[in-house]
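Chemist: Just need the structure, nothing else, for what follows:
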Amino acid sequence: MFCFSFLRISLKYSIIIPTLNEEKLLPGLINQLSDPHLKEKYNYEIIISDGGSTDKTIEKVIEQSDIIKVHTAKQRQNIAQGRNEGARFANGEILIFINGDIILPGVVPFFNYLENNFTFTHYAAMTCKVKVFKEEEKISDILFHSVYNFYFYLLNLFGVGMGRGECQVIRKKYFDMVNGNNSLLTAGEDFDLFKRISRHGKILFAKDLCIYESPRRYRKIGYCGVTWLWIKNSISIIFKNKSLSKEWEQVR
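Modeler: Next comes the predicted model:
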């Protein structure tokens, strides 16, 4: 493992992006976040926690990132470990975990929503709606995400705790309180983390905020396949505290 940092000051937010061979999509997110005026206005840093990419992921974002941590061990790093490593170097009071294939609705509306609805409240963590990229959206995408976003909203409303790893906003004190992500989980780590945080504080589901993800996994595996993976891993975590998937397949 090696890490290099360009920043060491007290900050309000740390944006942590776990990556693995994301040279195609990561620049879209980084280009949104790297505006120096926005970074100063909202007081945030950008942390890349890379799992050992063999493409040009690091090369493409090195000038726009504040901290880059790279996994160099032979054993593959899972995404739970990647997020934990990124959090270890974070200077912010609030951790914002965003996947590398995500596009925000805009940095200003994203942070304005945080400032108005989360940052200065009692909530321990926050998640939001997820849809696929607008330019690639199909009817099946609209139907699936409408159902699942409402389902996740209900889970948080009733205190179960659920936040997809595509975007999880967590106060660092609560992240540390539960010892972060369970590094033994190869899948379902996002559900497990929010489930544990919900025992200590309330979780806000931001139904008026939406981020956008690549539909690549849905296109390759299909919605039935993805749903089955989510369900079987969630059930296994609830009853056995472990995920059934031995490895989360890369889809690039």
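Chemist: use CA for all of it now, contacts and neighbours both
Modeler: OK.
Chemist: dump the residue contacts of Glu213.
Modeler: Contact analysis of Glu213 by CA atoms under 8 Å, 6 or more residues apart in numbering lists 101-103, 130-133, 166.
Chemist: structure for this one too, so we can compare:
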Amino acid sequence: MISIIIPARDEEKRITATVRQFEKLVIPHEIIISDDGSSDKTVEIARSLGLSVVTYAGSLHAIGRARNAGVKVSHGDALVFIDADSVIPDPQAFFSHALARFEKEPHLLALACPQLVHPDFERPTDRFVFGLDNFFNLVFNNVLHHGAGSGKCIIVRRRAFEQVGGFREDLIFREDCDFLKRISKIGRTHFDTRLTVYHSGRRLHRLGVLGFYYSWIVNGL
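Modeler: Predicted coordinates for the structure are as follows:
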């Protein structure tokens, strides 16, 4: 079984569509919403959809903590972390491919996925920014054997997650790359170009290209 873990904070406008993309998924799965202290109706909506919901009442928000909390109530041998604005075009084909790789490659511990802004939201600079990010993630994983990737979608074996202790909860940025880096020290990570995930690009659009890279540099130090 796969456990699809979605960290969310104030995602009432998106959470229903994010969850419903898996309605036709026939691979055994569970969907867990790990709420990171939402002030809107995210939790209420998630529960109305019959989902397992983990809540957090604290004030120190951290997406790594939310992901870890979701894992604690999950049951799958394969853990899938996606964001609340992530869109997988064909979930059945997507996860069938990922699970087949895990079955055939025992030393493969985690898969990182290419990310693109969904065509409905795409702006002219998006392909450059995320194309560059995808290129570096491919080189780091597949050439340098140094894990890296985006939390928009990470697929990992549960045993590997547990062995490295999950995501660091003290990081507010690049916790995804740190997680995959630690995974790559105990086994293999791979950037799989067949597993493209789309998203809204909202952070880049909000900050602009210069602001996006500035926050990336400052918070990554």
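Chemist: TM value for the aligned chains?
Modeler: The TM-score (TM-score structural alignment, normalised by the length of structure 2) is 0.93; 219 aligned residues with a CA RMSD of 1.5 Å.
Chemist: What's Thr186 of structure 1 aligned with over in structure 2?
Modeler: Aligned by TM-score structural alignment, Thr186 of structure 1 pairs with Ile172 of structure 2.
Chemist: quick one on the thing from earlier: tell me which of the contacts of Glu213 of structure 1 fall in strands.
Modeler: Among the contacts of Glu213 of structure 1, the members found in strands (DSSP state E) are 102-103, 130-132.
Chemist: Where in structure 2 does stretch 136-148 of structure 1 align, residue-wise?
Modeler: The aligned range for stretch 136-148 of structure 1 in structure 2 is 121-133, by TM-score structural alignment.
Chemist: Now do the contacts for Val61 of structure 1.
Modeler: Neighbouring residues of Val61 of structure 1 by CA under 8 Å, 6+ apart: 27, 30.
Chemist: so what corresponds to it in structure 2?
Modeler: Matched by TM-score structural alignment, Val61 of structure 1 corresponds to Ala46 in structure 2.
Chemist: Can you verify that match is assigned to a strand?
Modeler: No. Counting by DSSP: H, G, I helix; E, B strand; the rest coil, Ala46 of structure 2 is not found in a strand; it is helix.
Chemist: looking at this, Phe144 of structure 1 is in a helix?
Modeler: Yes. Counting by three-state DSSP, one finds Phe144 of structure 1 located in a helix.
Chemist: so how many other residues sit close to the closest residue in space to it that isn't next to it in sequence?
Modeler: Spatial nearest neighbour of Phe144 of structure 1, chain neighbours left out: Tyr223 (7.7 Å); criterion: CA to CA, 6 or more residues apart in numbering. Tyr223 of structure 1 is flanked by 15 other residues according to other CA atoms under 10 Å.
Chemist: Could you report the distance from Tyr223 of structure 1 to Glu189 of structure 1?
Modeler: 20 Å (CA to CA, to the nearest Å).
Chemist: Could you do Asn43 of structure 1 as well?
Modeler: For Asn43 of structure 1, the distance to Glu189 of structure 1 - CA to CA - is 28 Å.
Chemist: swap in Arg217 of structure 1?
Modeler: As judged by CA to CA, Arg217 of structure 1 and Glu189 of structure 1 stand 18 Å apart.
Chemist: Comparing those two, which residue is more hemmed in?
Modeler: Comparing Arg217 of structure 1 with Glu189 by other CA under 10 Å, the one with more neighbours is Glu189, at 27 against 16.
Chemist: Show me what counts as buried in stretch 122-136 of structure 1.
Modeler: For stretch 122-136 of structure 1, the neighbour count (16 or more other CA atoms under 10 Å) marks 123-133 as buried.
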